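S.K.: Got a predicted structure plus its sequence, pasted below:
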Amino acid sequence: MQPNSPVIERTHGRSIEINKVLKNTYMLLGATISFSALVAYFAAVMNLPHPGFIITLVGFYGLLFVIHKTQNSASSIFWVFALTGFMGYTLGPIVGMLSNTAPQILVQALAGTGLIFFGLSAWVLLSKKDFSFLSGAIAAGFWVLIIAVIASLIFDISGLSLAISAGFMIFSSMIILYQTSEIVRGGETNYVMATVTLFVSLYNIFVSLLNLLMAFGGDD
């Protein structure tokens, strides 16, 4: 048994490290979701205007770039909250409008987002299945969605916005499966980047659900 002890120790150590990354990811994710929701709430109460498409893109990708560059330093936590707070701010006008006109849609979108996330996460955590095979589909899906979004800005195609929302839901669900699998299997060791990936996926699912619910039952 003695020759196997280093192997056992390495396996045990790897398991501890994986559990640490998983724990830190979910702790930071919970904190950022709470912070983002708080910012969205105050933006809605104060009736703050939406920053606009260009500022939203620049803010999102700019902060994402900074997080990527600082992911291994303590300052990355600050930038993660800056990004998630900014994304919460972009939701403020939508939350404000729906809270007055159709609060049930907000509740349904929140519940749906939570069910999707916990369902997908539980699937990975309990099955320990390797979802790395989704990487190709995720890459392809990214470009398909980018092209579809650009097309929606140029052409007035009936039903395209709904198709994009449905596409983002599927795309983001695949990312949740892939990212969680990477953590569980030890492929992702940086909980900051894992948190950002999961948060953006949840944001996309929530916004997509809002769009679909407003289209199919907003005024009922």
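M.R.: All right, it came through fine.

S.K.: contacts, neighbours, all on C-alpha from now
M.R.: Will do.

S.K.: how about residue 113, what does it touch?
M.R.: By C-alpha atoms under 8 Å, 6 or more residues apart in numbering, the contact set of residue 113 is 202, 205-206, 209.

S.K.: tell me what the top helix by length along the chain is packed against?
M.R.: With secondary structure taken from DSSP state H, the chain has its longest helix at helix 5-45. Helices and strands touching helix 5-45, by 3 or more C-alpha pairs under 8 Å, 6 or more residues apart in numbering; DSSP states H and E, are helix 75-101, helix 160-184, helix 191-217.

S.K.: and here's the other structure:
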Amino acid sequence: MNTIHSIDQNKGMSSQASLVLSTNKMIRNTYMLLSMTLLFSALTAAAAVAMKLPHPGIIITLIGYFGLLFLTSKFRDSALGLAFVFGLTGFMGYTLGPIVSHYLGLPNGGQIVMTAMGLTGAIFLGLSGYALTSRKDFSFMGGFLMVGMVVGFLAGLGAMFFEIPALSLTVSAVFVLLMSGLILYETSNIIHGGETNYIMATVTLFVSIFNLFTSLLHLLGFMNSDD
């Protein structure tokens, strides 16, 4: 009986060690790919700013984003998925370029952009670091975040089409909170095995960082204009 118990205990320890190694590999691959896509996106945004490219417009942006997101998801288990994730993040970088150009043209524009970038980095590192070290399970936030993002997206479209500045600012403030929650949620998902594909984990974290940055830009630009 003791021998059987010892065998079962060894199997349990081996299984746990394997799970830890798998999780660590998932974290390493996700953050490595995230770093690469952020750099690639920053380069495409910088190129768009340097060449003074116009914004493609809401229709092309939505088609490009959801089309590339669909392809990334469809091929997430193959090498082609890597090509599409760079296509998606590069396209998002291109759409970001004209937005950054707009804010750079404001009084203290450079300071606004750098402050938004610094806050984005601090929020992401702080929240992901907390989730990684505390290892708390934030999966309970999934439903709330999904509903919040759908409502926020629709409200953002409404604010854009009907030109309602107050609603647009409210949406930006709400998105700062939602994207912060999404960072906690997705990092927790990676740790606890809720997400096992590093390409899709990268996309989720990238989108949260992108939306966090643009929302902070909007809020900081508004406060600057008030000054």
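M.R.: Cool, the structure landed. Predicted, not measured: the structure shown is a model, and the values here were computed from it.

S.K.: and residue 219 of the first structure, which of the three is it?
M.R.: coil (DSSP: H, G, I helix; E, B strand; the rest coil).

S.K.: Run a quick neighbour tally on it.
M.R.: A total of 10 residues lie near residue 219 of the first structure under the criterion other C-alpha atoms under 10 Å.

S.K.: for residue 178 of the second structure, same thing?
M.R.: If you count neighbours by other C-alpha under 10 Å, residue 178 of the second structure ends up with 21.

S.K.: What's the match for it in the first structure?
M.R.: Under the alignment (TM-score structural alignment), residue 178 of the second structure pairs with residue 171 in the first structure.

S.K.: residue contacts, that match?
M.R.: For residue 171 of the first structure, the contact set (C-alpha under 8 Å, 6+ apart) comprises 138, 141-142.

S.K.: out of those, which are inside helices?
M.R.: Assigned to helices by DSSP H, the following of those qualify: 138, 141-142.

S.K.: Give me the buried entries from the residues you listed.
M.R.: Buried by 16 or more other C-alpha atoms under 10 Å: 138, 141-142, out of these.

S.K.: Tell me the counterpart of residue 88 of the second structure in the first structure.
M.R.: In the first structure, the residue paired with residue 88 of the second structure is residue 83, using TM-score structural alignment.

S.K.: And that match, how far from residue 57 of the first structure?
M.R.: To residue 57 of the first structure, residue 83 of the first structure is 12 Å away according to C-alpha to C-alpha, to the nearest Å.

S.K.: Of the two, give the one with the bigger neighbour count.
M.R.: Counted by other C-alpha under 10 Å, residue 83 of the first structure and residue 57 do not tie: residue 83 has more neighbours, with 25 against 12.

S.K.: Please identify which of the buried ones among the ones in helices among the contacts of residue 171 of the first structure is nearest to residue 181 of the first structure.
M.R.: Nearest to residue 181 of the first structure, judged by C-alpha to C-alpha, of those is residue 138 at 14.0 Å.

S.K.: how far away is that closest one from residue 174 of the first structure?
M.R.: Where residue 174 of the first structure is concerned, residue 138 of the first structure sits at a distance of 7 Å (C-alpha to C-alpha).

S.K.: so the match of residue 88 of the second structure sits right up against residue 63, yeah?
M.R.: Yes - the criterion here is C-alpha atoms under 8 Å, and residue 83 of the first structure meets it with residue 63 at 5.8 Å.

S.K.: Map residue 109 of the first structure onto the second structure.
M.R.: Alignment note (TM-score structural alignment): residue 109 of the first structure maps to residue 116 of the second structure.
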